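*Asks:* Test case, fold it:
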Amino acid sequence: MTRAVDVVVIGGGQAGLAAGYHLRRQNLDFVILDAQPTPGGAWQRTWDSLRLFSPAAYSSLPGWLMPVQNGTEYPDADHVVQYLSAYEERYALPVQRPVRARAVHRDGERLRVETDRGAWSARAVVSATGTWWRPFLPAVPGRETFAGRQLHTVQYRGPREFAGQRVIVVGGGNSGAQIAADLAPHTNLTWVTRRPARFLADDIDGRALFDAATAHRQALDQGRADTGGVASLGDIVAVPPVRAARDAGLLNARPMFERLVADGVRWNDGTTAPADAVIWCTGFRPALSHLAPLGLRGPRGHIATRGTQAVDDPRVHLLGYGDWTGPASATLIGVGRPAREAAADIARLLLQ
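*Replies:* Below is the predicted model of the structure:
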């Protein structure tokens, strides 16, 4: 049996919930399909010590400020999961889980969403699956010859399992810095980055980053000079654990190595470092395989968008994948505005 609604939202994390909030305000009939068995999106899978870049009030979805977490200015992942769970319940959002979307097909004037729990027919689809489920590993020579353990950010939980080991952390972004800071007191750490580590000023957090990303997008949209956006400020937010490790001299990044060898890594000048484990904090790619049947990808695999709307099929919106789907849209505070715009666009489309 195929069930029919106005809109299917694929993904029940922060972007999907923000979309649901605004679709409800547009009085649309919609469903949110979440592949995870419990609420909280990717925040359920992060490492134990992860902290938000912003205070709770500046890390909120539309309509309801995140409550303060006692004892800390920057909430942890468990607090975010609790907030997302409560948010979903507060607004009685129609989330069905676990339901995994397998493919979206054109079906005349509608779209058919095939899942492992049956099919849905919709007049519009919001893809809000994020990137956490598609970790990126760079093609570094020798990866297959390294005899130690290799894992990505998504598999890291905490320093206990690496105590006393020689660990190489690869990545100069926030994940790399936070995990390196987490490991530094407990391991023989080597932190490796492709370019010198750039810490933001200690008084800059997610509030300033959101403002910078928004100003960057507005400047580009209005044909004004490029402000440089977040990249002009630095790469790493100095949240308290990172700041403490940096100030203690524990975060001294080395340049990227040339290749892995059986017992560690080697730089192009011939120097080596032994390693028991390598942790790749090397980012993610959008999880969009369910949209493949629509043929929206361009020559380089990128889906062209106008705002959140797919250029080649205006019934499809992409939400929460990064600045190309809205300024800071991969953040809690940043996803609200593009979610509102997507819901408004969909409402106008359905009136035609």
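
*Asks:* contacts and neighbour counts: CA atoms only from here.
*Replies:* Fine.

*Asks:* Could I get the full set of helices for the chain?
*Replies:* Taking DSSP state H as the test, the helices found in the chain are 14-25, 77-90, 174-183, 206-221, 240-247, 336-351.

*Asks:* what packs against the third one?
*Replies:* On a contact count with 3 or more Cα pairs under 8 Å, 6 or more residues apart in numbering; DSSP states H and E, helix 174-183 meets strand 166-170, strand 188-193, helix 240-247.

*Asks:* Give the buried residues for that helix.
*Replies:* For helix 174-183, burial by neighbour count (16 or more other Cα atoms under 10 Å) applies to Asn174, Ser175, Gly176, Ala177, Gln178, Ile179, Ala180, Ala181, Asp182, Leu183.

*Asks:* and the nearest residue to Gln96 once chain neighbours are set aside, how many residues sit next to it?
*Replies:* Spatial nearest neighbour of Gln96, chain neighbours left out: Leu33 (5.2 Å); criterion: Cα to Cα, 6 or more residues apart in numbering. Residues near Leu33, counting by other Cα atoms under 10 Å, number 24.

*Asks:* which residues touch Leu33?
*Replies:* By Cα atoms under 8 Å, 6 or more residues apart in numbering, the residues touching Leu33 are Val8, Val9, Ile10, Gly11, Gly12, Val95, Gln96, Arg97, Pro98, Val99, Arg100, Ala101.

*Asks:* compare with the first, here's sequence two:
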Amino acid sequence: MGRSLYLILNRGLVVFGSFERSTIRDETSKSALIFTTSSLLKFPDTLTETYLQEFVAQQSMTIEFGVDVDRISVVSGNYHLSTNKGAVAARNLFIATGRDRKPIIPAWAGLEHFRGEVIHAAEFGSPQEYDGKRVLVVGSGNSGFDILNHLAKQKPSALWLSSRHGPTLVPKRLFGVTVHRLSPLLACLPTRLADAALAATSYMAFGDLRRFGIGNPTAGGASRLKDGTALASDDGAVRAIKAGTIKVMPELQSFDEDQVHFRDGKLVRQTSLLQRLVTLLISKGSSAISIC
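*Replies:* Here you go, the predicted structure:
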């Protein structure tokens, strides 16, 4: 691997991976590469795939794609990386792989016998790939609702959501204003007040979702943000849940060859979901390592 003053190693094959691109693909694109005071207030509208590609080109950044780092060691004060494309040495190392870098699939009973397809959210790919399929999304956090938002606009033959706890859910926009733009204001509030503000925003936007099977979150949104748990953002999924297009199921308990078992208090319900079932397991992190 060639030497460079500044080098970025990325496991993905493009500047902006497929899952991250799906997260904000409907935001407007802007070509300005310098954030002004006004443009910062419009974040993340300015943070688009086009922007990142233009930024990389303008800065002449050296990026190696498709790189897996197997081992990092320190020799004589320098970092030595072993990768699938050769060795790399650097004086300084920045690791930006995210807190959820390694996909985790729970060890549900019977999963090894299940004949349906099991896909982790990190490998979600294109929403169009799920047209005509029976899809069970497990987990209602940030990644889970992002997937639901996209699948609600597609044509799966059936769509379910199973979750242990309710999410801290906010609308993408409220009264025409992007909710993320209010983040600086929430950051100025004490955590308890910010929790209350987020709960009020959710209720104002969606009403009481418990009658549709979505439970209350285990903690307030601002409190969970401090623990590293992102808010879930709605962009069509709640409408589909209320319409019955997305059916909310109890907590997933176990699998057998052609059925998924759900827990509902002391009751276990069996639902046959064999026909081309895809289970999406929710956990996602970034995959870039920067060294210089």
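
*Asks:* deepest of the helices and strands packed on helix 174-183 of the first structure, which one?
*Replies:* Most buried of those, by mean neighbour count (mean count of other Cα atoms under 10 Å): strand 166-170, with a mean of 25.

*Asks:* Buried residues, stretch 35-44 of the second structure. List them.
*Replies:* Leu41.

*Asks:* Do me a favour and get the end-to-end distance for that stretch?
*Replies:* For stretch 35-44 of the second structure, the first-to-last residue distance is 11 Å (Cα to Cα, to the nearest Å).

*Asks:* rewinding a little: save the helices of the first structure as TSV, and put in distance to Arg3 of the first structure too.
*Replies:* Converted to TSV, those look like this (distance: least, Cα to Cα, whole Å):
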stretch	distance to Arg3 of the first structure
helix 14-25	18
helix 77-90	22
helix 174-183	40
helix 206-221	38
helix 240-247	48
helix 336-351	18
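
*Asks:* so which of those helices comes closest to Gly40 of the first structure?
*Replies:* When the helices of the first structure are compared by Cα to Cα, helix 77-90 sits nearest Gly40 of the first structure, at 4.4 Å.

*Asks:* quick one: that closest one to chain centroid distance?
*Replies:* 17 Å (Cα atoms, centre = their mean, to the nearest Å).

*Asks:* Next, the angle from that helix to helix 14-25.
*Replies:* Interaxial angle, helix 77-90 of the first structure versus helix 14-25 (axes from the mean of the first three to the mean of the last three Cα atoms, to 10 degrees): 20 degrees.

*Asks:* Can you list the helices and strands that helix 77-90 of the first structure packs against?
*Replies:* Partner elements for helix 77-90 of the first structure (3+ Cα pairs under 8 Å, 6+ apart): none found.

*Asks:* Show me what counts as buried in that helix.
*Replies:* For helix 77-90 of the first structure, a neighbour-count test (16+ other Cα under 10 Å) marks Ala77, Asp78, His79, Val80, Val81, Gln82, Tyr83, Leu84, Ser85, Tyr87, Glu88 as buried.

*Asks:* rewinding a little: so which two of the contacts of Leu33 of the first structure are the farthest from each other?
*Replies:* Greatest spatial distance in those: Val8 and Pro98, 14.7 Å, computed using Cα to Cα.

*Asks:* Which of those two has more residues huddled nearby?
*Replies:* Of the pair Val8 of the first structure and Pro98, Val8 is the one with more neighbours under other Cα under 10 Å, namely 26 against 16.

*Asks:* Map Leu280 of the second structure onto the first structure.
*Replies:* Counting by TM-score structural alignment, Leu280 of the second structure corresponds to Trp280 in the first structure.

*Asks:* residues in contact with that match?
*Replies:* Residues Leu137, Gln150, Leu151, His152, Thr153, Val169, Val170, Gly171 are the ones in contact with Trp280 of the first structure under the rule Cα under 8 Å, 6+ apart.

*Asks:* Of those residues, select the buried ones using a PyMOL command.
*Replies:* To isolate the buried ones among the contacts of Trp280 of the first structure in PyMOL, judged by 16+ other Cα under 10 Å, type:
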select buried, resi 150+152+153+169+170+171
